[in-house]
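> Pasting a predicted model and its sequence here:
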Amino acid sequence: MTAPVRLTSLAHGGGCGCKISPAVLQDILARMPAAAAFPNLLVGTETSDDAAVWRLNDGQALVATTDFFMPVVDDPFVFGQIAATNALSDIYAMGGKPILALAIVGMPIEKLAPETIGQILAGGAAVCAAAGIPVAGGHSIDSVEPIYGLVALGLVHPDRVLKNSAARAGDVLILTKALGVGVLSAAFKQEKLDAAGYDALVASTTQLNAVGPALAELDGVHAMTDVTGFGLLGHALEMARGAGLTAVIDPHAAALLPGVEALAKAGVRTGASVRNWASYGAQVGGADALDDGTRDLLCDPQTSGGLLIAVDPAQADQVMALVQAQGFGLARRVGALQARSGDAPPLVLRG
């Protein structure tokens, strides 16, 4: 009997590490023609937010996003779970509640058995069922590399949309998940990941960020985004630039997934972490004393990563209690936002 093909062997990258680098993406988007003014478009492409938001009426806005990538693991069902969890995260990051999903499927038909492809779709459908929504259709193509993801739609009150650009000076930054998904996935592809590390990878990437709508109900929560392919620093930079503030990040404050620190010290990292730093490192102050391993973890691409929350310090304890009660035991305060003065960079590392 022929041995099954490793899904990760069919892809040049995996998970959110497949993203185009921030600098290249910014250059591409800068070449797009300016969009016409649409008064009902509450969130578009201006601040690289997680999803588009369209006002339907005074009480409802539609949140729309799409996300897809290549395998980060070899188990087809788990790959489907991770990809779907990651796609739904964009809805939650805007404070929305998912209502519907469509599947995006690209598979090398001559290399993968129909049963394997079916398991990928089943994994995604299981996550959507857990989120209380159907996969109501989709589109599929025969592609060179395996690709799976979702178009996701959700609803939010127009006054409760959590943009990534609405943070305020003085806000505390809270990250709900541990870092290190990219390191663990790189170790997996290199066959250096033990069973405990694999379990930690899967547990983190399949945990739905379903606390998003509850956070949107708190007046003290001003902005939110999910930390994915650009790493903690990249998404904190987007938040700071959008608000015209400086993000002050403690480089050692975020929790790390089990085994990540040792792997990072052994030189395990993703090419995406290097590309991320090359894209935005010049905008980061206080990085001179940073060792390579810590820098890589701060830039590590997080497939289905945690929510980065900007909250009034008076409600920071309430937010921490809320997210921990909903299963995010590795949530940590990772920094704060302050007014930007003069030529100050949009992000500073300070322990």
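Okay, I see it.
> hey, let's count contacts and neighbours off CA atoms from now on
Fine.
> Just confirm residue 300 contacts residue 181, I think it does.
Yes. Counting by Cα atoms under 8 Å, residue 300 touches residue 181, with 7.4 Å between them.
> Which residue ranges of the stretch 151-300 of the chain form helices?
181-189, 195-205, 212-216, 231-243, 260-265, 271-280, 292-299 (DSSP state H, counting those that start in this stretch).
> any chance of the ones you listed in a markdown table, plus distance to residue 143 and mean neighbour count?
As requested, these are exported to a markdown table (distance: least, Cα to Cα, whole Å; neighbours: other Cα atoms under 10 Å):
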| stretch | distance to residue 143 | mean neighbour count |
| --- | --- | --- |
| helix 181-189 | 21 | 26 |
| helix 195-205 | 25 | 17 |
| helix 212-216 | 34 | 22 |
| helix 231-243 | 28 | 25 |
| helix 260-265 | 33 | 17 |
| helix 271-280 | 23 | 20 |
| helix 292-299 | 30 | 21 |
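> In addition, the following structure is provided for comparison:
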Amino acid sequence: MKRLTQYAQGGGCACKIPAADLESLLGNARMPFPRDPEAELVVGLESGDDAAVVRTQDGSVLISTADFFTPVVDDPYDWGRIAAANALSDVYAMGGRPMVALNLLCWPPDLLPYDLAAEVLRGGAEVAAQAGCHLAGGHSVVDAEPKYGLAVTGVADPGRLLRNDAGRPGLPLSLTKPLGLGVLNNRHKNTGEVFPHAVETMTRLNADASRQAVAAGIRCATDVTGFGLLGHLHKLARASGVTAVLHASAVPLLEGAAQAVKEGFVPGGSRRNLDWVAPHLDPGDVPEETLLLLADAQTSGGLLVAGEIPGAPVVGELVEHIGHTVVIRP
């Protein structure tokens, strides 16, 4: 059997351009604004939110995002499901509902047969169908490395958007999925061990959590993916002008994740995440192994919500800015 993870340098969201490099790249790009736009840009690059949001001339609000990555698991069907769930998550993280998606596929036909690519597409289509989202075509190219994901368009109530810049002091922080996906996926890539509970977590849609947050009147959220909990929490706190206090012992972990860190299965992306956040972080007395899990690069992780929703543990709270964007307590 072809092991898909052996055909990629990185895996899943851990293959992202490092956060510090990406912010520098975008800062230097000097992208122009349209002179006569057809729609009003409500959420753009300013706060590094999960998706772009525009309001059209008739008042409708559209959410647009794209996400694709290299294989995170060896099973092509599961990879397709995970990649689709991850791409759809950006819409849910904005409080929206996905309407239509397009496949994004890069494939090395000289290395991997097209029947494996068909399984990837089948997995993506099944998750899109589960989400009630049309999957209507897309784009494919021959590439030296396999990659798959979706470009997704969704809709939202303009007065009930979830944004990463809407955090306020006094709000609790809730997390809807456990951490540890990066280290378990890295262990899978290096050993071939399969972790069904990690696959189940990555393929689970954030639809219910998003609906619950919107129904509860919550206005601040983001999803936890390639920059890890610490990275996305830093971005949320920075955009909102507050400090996030995170209680490390309250953060849920996947079974086997702590052991994987102890045995050295830490992706390079997770270490880069910690290095990026470190200047803005008060780690207290929390050990490095715990910090690495908190910075672990997640693929199709949960929502981080400034508020409380059913079934999601409270892992911290937002307070007035006190010098760091993130403060960790045991």
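On my side now, so go ahead. Keep in mind that this is a model prediction, so the values were computed, not measured.
> which stretch among the helices of the stretch 151-300 of the first structure comes nearest residue 335 of the first structure?
Minimum separation from residue 335 of the first structure across the helices of the stretch 151-300 of the first structure (Cα to Cα) falls at helix 231-243, 9.7 Å.
> what span of the second structure lines up against the closest one?
Matched against the second structure by TM-score structural alignment, helix 231-243 of the first structure falls on residues 228-240.
> To what extent does that stretch diverge from the first structure after superposition?
In the superposition against the first structure, stretch 228-240 of the second structure averages 0.4 Å from its aligned positions (mean Cα distance after the TM-score superposition for the first structure).
> Show me the contact partners of that stretch.
Here stretch 228-240 of the second structure makes contact (Cα atoms under 8 Å, 6 or more residues apart in numbering) with 47-48, 164-168, 221-225, 243-244, 270, 273-274, 276-277, 280, 294-298, 304, 318, 325-326.
> Can you go through those residues and name the buried ones?
Listed as buried from the contacts of stretch 228-240 of the second structure are 48, 164-168, 221-225, 243-244, 270, 273-274, 276-277, 280, 294-298, 304, 318, 325-326; burial here means 16 or more other Cα atoms under 10 Å.
> ok, back up a step: can you tell me which of the helices of the stretch 151-300 of the first structure is nearest to residue 62 of the first structure?
Of the helices of the stretch 151-300 of the first structure, nearest to residue 62 of the first structure by Cα to Cα is helix 212-216, at 13.7 Å.
> What is that closest one packed up against?
Helix 212-216 of the first structure is packed against helix 76-93, with contacts defined by 3 or more Cα pairs under 8 Å, 6 or more residues apart in numbering; DSSP states H and E.
> Next SSE downstream of the helix it packs on?
Moving toward the C-terminus from helix 76-93 of the first structure, the next helix or strand (DSSP states H and E) is strand 97-107.
> ok, average deviation of that next one from the second structure?
Strand 97-107 of the first structure sits 0.3 Å off on average (mean Cα distance after the TM-score superposition for the first structure).
> residue contacts, the residue most central in space within the second structure?
Closest to where the C-alpha atoms of the second structure average out (Cα atoms, centre = their mean) is residue 225, at 2.7 Å. With contacts defined as Cα under 8 Å, 6+ apart, residue 225 of the second structure is in contact with 13, 232, 297, 298, 299, 300, 301, 302.
> make it 10 Å
12-14, 16, 50, 86, 89-90, 179, 181-182, 231-232, 296-303 (Cα atoms under 10 Å, 6 or more residues apart in numbering).
> Would you mind measuring from it to residue 120 of the second structure?
As judged by Cα to Cα, to the nearest Å, residue 225 of the second structure and residue 120 of the second structure stand 20 Å apart.
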